[in-house]
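Peer 1: Based on what follows, work out the 3D shape:
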Amino acid sequence: MIIVLFCVFALGSPVEPVDSNVYHEGAQALINGTPLYHFAPGHLLFTYPPFAALILSWMAPMTEHGAWLVMTALSCATVTLSCQRASRLGLLPTAPIGKARRVAFHLPCWAIALVILNPFWETIAKGQINIILMAVCLLGLTTDRRFWGGFAIGLCGGCKLTPLALGLPALRRHDWAHLAGMATGFLASIAIGWLLLPGTSQEYWTDLMWDTGRVGGLDYPANASVNGVLWRHCPTTVRSALWVLLGLAVIVAGWLLLPRHLDEARRSDDLVTTVAVSATVMLLISPVSWNHHWVWLPFIAVWAARVLPRRLSIVMTCLAAPVALAGPLYLARIIALPLGYDPLSPAVAWTGDILPVLALVVLVGALVTRRSSAQSSYL
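Peer 2: Below you'll find the predicted structure:
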């Protein structure tokens, strides 16, 4: 399965691997001793913490295409392994057949289904690290080794800050071992970066970390976060206040929906909720969640189908399907070009709002359903 996926992307990708090229240029800057965060004009900037550059330094002696091929192989492998683990834990639905047949049948089906989705095929085509980080964080969220699970997520946070939001389930359950692991992993990544790259680390952690504009235009249709929606549609005077209020509301909703403990009798349901809700909160509250960051979408969709009324789930699926398959930018082009619009014009920028708005609806719907179920049980 890994070989098949690799061949498909290696031989047929029409998208320029812009992200792996940035990683490659950052790795070369690191090895050559040139500034990591200040590339030549016209180049995309390296925006990750110094620890990420150290992790990616293996790219330096390779060509850009060679580095992308390795990233493609790693992403295809982690998609397959994630499907295997998710199917085994009940995070992805499977048919009630024998174990050997279940693996042989469902693994390729789910792997193919996932890479058809825009977050996956665009991540692989661009050489992004999202799928690899998702796989590590998925393991961290679902393992019984709480400290080491947290440690893995903390290291991911040292590569890309957004995974730190995945600590919300552990905070809800008072899982101090997991939180201690997260803190240890994150602080270890900072310490390693500071030890090996002191000047670069000081520049990043004291200055560049706060500059969200370095990652691209926040109003770009590909920014599928609450902040992206506000940047596209709200005046500057109220944008920041609304983002804070909505971000807090999302966190509170996630807190209320997350299980207080993992019940062995309904472990599969609790794990689905833990993974889906924490990922939804992370993607919504981040200042920037590009469409290819939504590699958690399959788990969110499975959870939404379980907690929402069936008719609402069907409607939500139909609304999400075009952007989930094509992505907001490609969907905007499909709509705009026949009408003579610029694909980046405000007239079609709403394609970037679909995923975050639907995710907010899912959170609200889950809260309403939960409250109705609680009242019915009480009566």
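
Peer 1: C-alpha only now, for contacts and for neighbours.
Peer 2: OK.

Peer 1: In contact with the spatially most central residue of the chain, which residues are there?
Peer 2: For the chain, the residue nearest the mean C-alpha position is residue 293 (3.8 Å; Cα atoms, centre = their mean). The contact partners of residue 293, by Cα atoms under 8 Å, 6 or more residues apart in numbering, come to 119, 123, 130, 283.

Peer 1: can you rerun that using 10 Å?
Peer 2: 118-120, 122-123, 128-131, 134, 222-224, 283 (Cα atoms under 10 Å, 6 or more residues apart in numbering).

Peer 1: Also this sequence, please, to line up against the first:
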Amino acid sequence: MSSGASELRQATPQRIMRVGVIGFVVLVVLAVASVLMVLFGVPMDVIYWGIFHNFLDLDVYRHGGSFVVQGLPLYDGPVLQGMMFTYTPFAGILFTVWAVLTFQQAIVVWTVLNVLALFAVVVLCWKYLGYRLGVKTYAVSALATVIFLFMEPVRTTLWLGQINIFLLLLIVWDLGRDEKSRLRGIGAGIAAGVKLTPAFFWAYLFITKQWRALVTAVITFAATVALGFIVMYNDALTYWTGTLFDSDRVGRTDSPSNQSVSGLIAQLTHTPTPSKVLVLGCSVVAVCLGLGAAWMAHRRGQKLLGLTMTGLTATTVSPFSWGHHWVWFVPLVILASHYAMASKKIWAWVVPIVFLLPVLNWSHTWPIPAADMQGTDRFIGMGMFMLPSPDYLRIAMVAVYLWVFVVAAAMTLIVFGWKKWTVPNLEAADTPA
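Peer 2: You can find the predicted model right below:
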């Protein structure tokens, strides 16, 4: 398949979302189950762990924005309850809009915007896969959005009031567009200006020779840095010359919450300072695997898959990746569902199920109460389900997100690297479920 043909199909969607009565019944049942689990898996009134009893990160954003408004030093110490502000000066400027709201007002607005952003991501995924945006597509997208609420990265993003879904939307909207789109790359530049991890997409743009988007992204990012210096010079200087390199501000590398290569190695070696050589070596392997899969997907005209593999790779090799950083599992599950529909084989639906189940939330009770957990009940992902446990179980369970990444990358390389394999044409292949 030529990339030009793929771009043409994306510009003029031809695929129809053919979901029959049985398919809608299944989606509705899953959506209802998701809502019940999000609301009652851990009762809503449970302090700290209830879905509406946290929003700590959102409050940090608010206080960071307030520091900017008041001209207080943003990086000299905690901004709220011992919590450091870990984002860029540009992010601090953006967060000033939340300083005018009360905490409760911010919770309502932020939660609604997050859910709408997630819905937009789902719709854009179907659009860039070539589906017509009709009533059925929007209905399926709405139900999928509700189902994804029970995905650990999404539920934790909402619970903490995190920003990851907005960054996901920026990247998908921007780099999912036709390569001839004007100012393509500006969204990727803004995302990197808020949080540095999205700058990893520059590597994807480089290896796929998307030069104009790469230049636009870099220039946009530079503009966000310049704005930070203009508005808050001292804070910007502090951040870019020191704070940026202080990983301890985020958390201990060996924290079980760190779902990254460095986190796994730190836990296996039982040290918060794992061997830099070992981490670097494993990270290089992960980058080669992930970007290799992204390059292969792009080469075969699968742009959204290329972006998704890049997002998963960035999270894998980041020095510290909380569970909520893995929101790229959302487009991964959509892609797996898309290919399952294309195959017209029942067994193909095993793939999206395999990708989805490990990243759902699961109720867990810690055997020993911990002061920093404010109680024993916790709703967490499978990554922390086996703690404490022997190292061999940690590799299997604690690294579950990494294993999903490895499987997705390997499948991409095998399927799209096989020259005899033809990308299915859903224009004729869609059948009612």
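
Peer 1: circling back to that earlier point, show me what the residue nearest to the centre of the first structure lines up with in the second structure.
Peer 2: Residue 293 of the first structure maps onto residue 325 in the second structure, with residues paired by TM-score structural alignment.

Peer 1: Its match and residue 265 of the second structure: what is the separation?
Peer 2: For residue 325 of the second structure, the distance to residue 265 of the second structure (Cα to Cα, to the nearest Å) stands at 18 Å.

Peer 1: now swap in residue 73 of the second structure and tell me
Peer 2: From residue 73 of the second structure to residue 265 of the second structure the distance is 35 Å (Cα to Cα).

Peer 1: Counting neighbours, go ahead and name the busier of these two.
Peer 2: residue 265 (22 against 15; other Cα atoms under 10 Å).

Peer 1: ok, average deviation of the lengthiest helix in the second structure from the first structure?
Peer 2: Among the elements of the second structure assigned as helix by DSSP state H, the one spanning the most residues is helix 103-128. Superposing on the first structure and averaging over aligned pairs (mean Cα distance after the TM-score superposition for the first structure), helix 103-128 of the second structure comes out at 1.5 Å.

Peer 1: Could you tell me where that helix falls in the first structure?
Peer 2: Going by TM-score structural alignment: helix 103-128 of the second structure matches residues 64-89.

Peer 1: For that stretch, buried residues please.
Peer 2: 64, 67-89 (16 or more other Cα atoms under 10 Å).

Peer 1: With stretch 250-267 of the second structure instead?
Peer 2: 252-267.

Peer 1: which part of the first structure lines up with that stretch?
Peer 2: Aligning stretch 250-267 of the second structure against the first structure (TM-score structural alignment) gives residues 215-232.

Peer 1: Quick one: distance of the matching stretch to the chain centre.
Peer 2: Its chain's average C-alpha position is 15 Å from that of stretch 215-232 of the first structure, according to Cα atoms, centre = their mean, to the nearest Å.

Peer 1: ditto for stretch 288-307 of the second structure
Peer 2: The answer for stretch 288-307 of the second structure is 17 Å, by Cα atoms, centre = their mean.

Peer 1: repeat for stretch 360-378 of the first structure
Peer 2: With Cα atoms, centre = their mean, you get 26 Å for stretch 360-378 of the first structure.

Peer 1: and for it, what are the contacting residues?
Peer 2: For stretch 360-378 of the first structure, the external contacting residues (Cα under 10 Å, 6+ apart) are 226, 246, 249-250, 253-254, 256-257, 277, 280-281, 284, 300-301, 303-309, 312-313, 316, 355-356, 358-359, 379.

Peer 1: if we can go back for a sec, inside strands: which ones of the buried residues of stretch 250-267 of the second structure?
Peer 2: Per DSSP state E, strands hold no members of those.
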